[in-house]
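Asks: this one's sequence-less:
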């Protein structure tokens, strides 16, 4: 479905969804996400990233920018929707914030994306993306200090699960200026990015609706049986926030470096 003669489509569901894969995501995972979105009535375009998205995320954002350009030019769309899972959400954000992609965004849905980084990035020390996703890295700092972050986030939903296991703590997925939805299930990062529940909520948002339990800004709730449970969130000082989690990973990283000398 193309844009109308006026060049504007009011219904977000009319725009195609570009799927941005996560770190090391195999092709079948991206295809599974796309199939579930298509079952919800979405027109999808799967993005293939170099190095299975383990390479430089700036370079990956270049690839995304080119795909957006092609979709807009050859299919006649004014805007696109973006669906990023895991670090695919960070790549999408970099394109929107740092590469002037924000005018082309209808809506963005990010599932289990470590917006404030994850110390699991230390286990990916051998890859550019692994180093970039560490908390406090220049890449993460640039994303979260961008003057465009607040305005772009208003068109974005971050969906994450309570027990992710890779994004620790799970609040690293939180977007203070966007919409947030924290779910109690599924358990594990791998299951979260392929879950019918998370993808279904994402498709609702991309289609123009607001999923039940999604809250704006600093309001944050947790969907439980019987309704919403309030969860207090206030970003503490960065080092104390991460120190209980970071210690084991820093120790492991030092040992690995010592072995490689």
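Replies: It's in. Here the structure is a predicted model, which means the values were calculated and not measured.

Asks: contacts, neighbours, all on C-alpha from now
Replies: Will do.

Asks: Return the set of buried residues in the lengthiest helix in the chain.
Replies: Ranked by residue count and defined by DSSP state H, the top helix of the chain is helix 238-260. Of the residues in helix 238-260, those with enough neighbours to count as buried (16 or more other C-alpha atoms under 10 Å) are 242, 246, 253.

Asks: and the most centrally placed residue in the chain, what helix or strand is that in?
Replies: In the chain, the C-alpha closest to the average C-alpha coordinate belongs to residue 89, at a distance of 2.4 Å (C-alpha atoms, centre = their mean). For residue 89, the host element (DSSP states H and E) is helix 88-98.

Asks: List of residues touching that helix?
Replies: Around helix 88-98, the neighbours that count as contacts under C-alpha atoms under 8 Å, 6 or more residues apart in numbering are 20-23, 53, 57-58, 60-62, 64-65, 82-84, 101-102, 105, 109-111, 113-115, 143, 146, 148-149, 152.

Asks: Got a quick PyMOL command for the buried subset of these?
Replies: This is how PyMOL selects the buried members of those, with burial counted by 16+ other C-alpha under 10 Å:
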select buried, resi 20+21+22+23+53+57+58+60+61+62+64+65+82+83+84+101+102+105+109+110+111+113+114+115+143+148+149+152
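
Asks: here comes the other one, which I'd like you to weigh against the first:
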């Protein structure tokens, strides 16, 4: 009896083991489609943009090499393929981009073998990419409030929004504050590092591998630097620029002349963007670039410091000066691009909902050619007006000037203005005739602008008057004019990206539009990376002003070069060029930095040795 029971138990164990083995075999060879994440584990849920591989399991061992095609609902062409080797029953594809998958009509993955469906597809759960927003010059995260929160634009699409500086993740950009114009800003490079940390924190919170970047104004310059110099893996799906001055904005000249908001007020200048930034920052790692530009100003007389069409501080030519995947315009001023509902509805919304066909590989463009034919400006007249004071400024206008536009920066936004033409008569400024603009937005670089068509040649007088609202401490101001027609000043620095110790040639030549010049003079003020200034003397050789300067330290240098001329007819010509160059660390400076680092480490080692020795001595003494 005992033997029979033992035999029955052994028989049942064999049967159980057999069925278990057969069941496991069927489970392993059941046809199926799997998603494998970047970490090598299988996934049933991903975020749009995550990198995955697709794995197919055949119902039986392949007798020969067999190709498997993978599909997702909503796309007719295969996502990718893999090949099952003879004698195997599974294969794994190369990495597959999933950008735009969230917006497909369905998320069912399937596979075919020799054109026949493979049983066992997979319904993949996909979350949308988060959107990270980057503010611009003289701004902060609050400019994005229309997009944030449960009632924001992004929530309508089921998207999560993060604005750098909002506290949802660590990191605050410093692009300047309107209430502290004398304060320093971060450089573009420093802000790009902060952006990097913020994006990493958003990735950690959401689990997303990629994000969309929605950027305004200087935030686009920070983003481009981040893509080129900071980003180590592909974490940005696309960039949507709102009013970014890809070739800079001349509206910053009056503010920069005061030495305010450095270095950002230099980095936003056309000479820096065209001659330095755009020559170096060209890598975008295949990221699509889209743009929305404001075109509120379309008449030249209404635009104090830019060409038209313009959003008041950034013209369309600057916004579209780099290769873009798409560009749209809307009749808004610069500050409204982040808040206006029409921008979201007509442009941003569709870009955020873009499908896979919008994320094809992109090659990095070549560095653009240096711009020629710079716009013509007067020197900037800057200073301080105490409460109760007035200041008169003389701006000469020579013959053949067809349009003169004036722009005023006023730190208090309280100064009043009187204008007298060359005849000495007081002119009442009119919004229609003179394009008078009074800007109350403190984040805008200009406070007041106006223009004159066919101005009478001669000396024009602008009187700045402190008003009842002028603070007791007074107001800082900067005033200049932009000329169309008349004389032309051509100026340059060469090279624009020198090494430490490499001489930079500075040259300028004034062409007086056919007028005979009896005398000329020049003045040049160089602002160094530490914020200090130096006056340079230029030599006049047959009307060509030139000098050389050798930078001793790395960093950004800005030069305001003004040339004044007298014509034989008795008119004064005044033109100014706003130039910049960026000295790169040379081998000598790098070696010096390495020596300093080694010296510092050696000092720490000595201190550590003394500390340990002292502890040992005290311990030995007490014992």
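Replies: Yep, that arrived. Because the structure is predicted, anything quoted here is derived from the model rather than measured.

Asks: follow-up on the earlier one: can you list which of the contacts of helix 88-98 of structure 1 are found in helices?
Replies: By the criterion of DSSP H, membership of the contacts of helix 88-98 of structure 1 in helices covers 57, 58, 60, 61, 62, 64, 65, 143, 149, 152.

Asks: What residues sit buried inside the helix holding residue 89 of structure 1?
Replies: 88, 89, 90, 91, 92, 93, 94, 95, 96, 97, 98.

Asks: Give the full set of residues in contact with residue 112 of structure 1.
Replies: Taking C-alpha under 8 Å, 6+ apart as the test, what residue 112 of structure 1 contacts is 85, 86, 158, 159, 160, 161, 164, 167, 173, 189, 192, 193.

Asks: repeat for residue 20 of structure 1
Replies: 46, 47, 48, 64, 82, 83, 84, 85, 88, 89, 91, 92.

Asks: which residue lines up with the fifth one in structure 2?
Replies: Same thing as residue 82 of structure 1. For residue 82 of structure 1, the aligned residue in structure 2 is residue 213 (criterion: TM-score structural alignment).

Asks: So its match sits against residue 202, correct?
Replies: No. Taking contact to mean C-alpha atoms under 8 Å, the distance of 12.0 Å between residue 213 of structure 2 and residue 202 leaves them out of contact.

Asks: circling back: out of the buried residues of helix 88-98 of structure 1, who's nearest residue 258 of structure 1?
Replies: Using C-alpha to C-alpha, the shortest approach to residue 258 of structure 1 within the buried residues of helix 88-98 of structure 1 belongs to residue 90, at 30.5 Å.

Asks: Tell me where structure 2 has helices.
Replies: For structure 2, applying DSSP H gives helices covering 2-29, 188-206, 218-225, 253-257, 264-267, 270-272, 278-280, 316-319, 341-343, 349-352, 587-622.

Asks: got those helices as a markdown table, with distance to residue 92 of structure 2 columns?
Replies: Shown next, in a markdown table, are those (distance: least, C-alpha to C-alpha, whole Å):
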| stretch | distance to residue 92 of structure 2 |
| --- | --- |
| helix 2-29 | 15 |
| helix 188-206 | 26 |
| helix 218-225 | 35 |
| helix 253-257 | 58 |
| helix 264-267 | 48 |
| helix 270-272 | 49 |
| helix 278-280 | 39 |
| helix 316-319 | 44 |
| helix 341-343 | 43 |
| helix 349-352 | 31 |
| helix 587-622 | 47 |
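
Asks: The aligned partner of residue 121 of structure 1 in structure 2 and residue 479 of structure 2, how far apart?
Replies: The equivalent of residue 121 of structure 1 in structure 2 is residue 252 (alignment by TM-score structural alignment). Residue 252 of structure 2 sits 11 Å away from residue 479 of structure 2, taking C-alpha to C-alpha, to the nearest Å as the criterion.

Asks: Same question for residue 541 of structure 2.
Replies: Going from residue 541 of structure 2 to residue 479 of structure 2 by C-alpha to C-alpha gives 30 Å.

Asks: Those two: which has the busier surroundings?
Replies: More crowded of residue 541 of structure 2 and residue 479, by other C-alpha atoms under 10 Å: residue 479, with 26 against 9.

Asks: Just give the nearest non-adjacent residue to the more buried one, would you?
Replies: If the residues on either side of it in the chain are set aside, residue 479 of structure 2 comes closest to residue 408, at 4.6 Å by C-alpha to C-alpha, 6 or more residues apart in numbering.

Asks: Confirm for me that residue 53 of structure 1 is in contact with residue 21.
Replies: Yes. Between residue 53 of structure 1 and residue 21 there is a contact at 7.0 Å, judged by C-alpha under 8 Å.

Asks: Sweet, I'm off.
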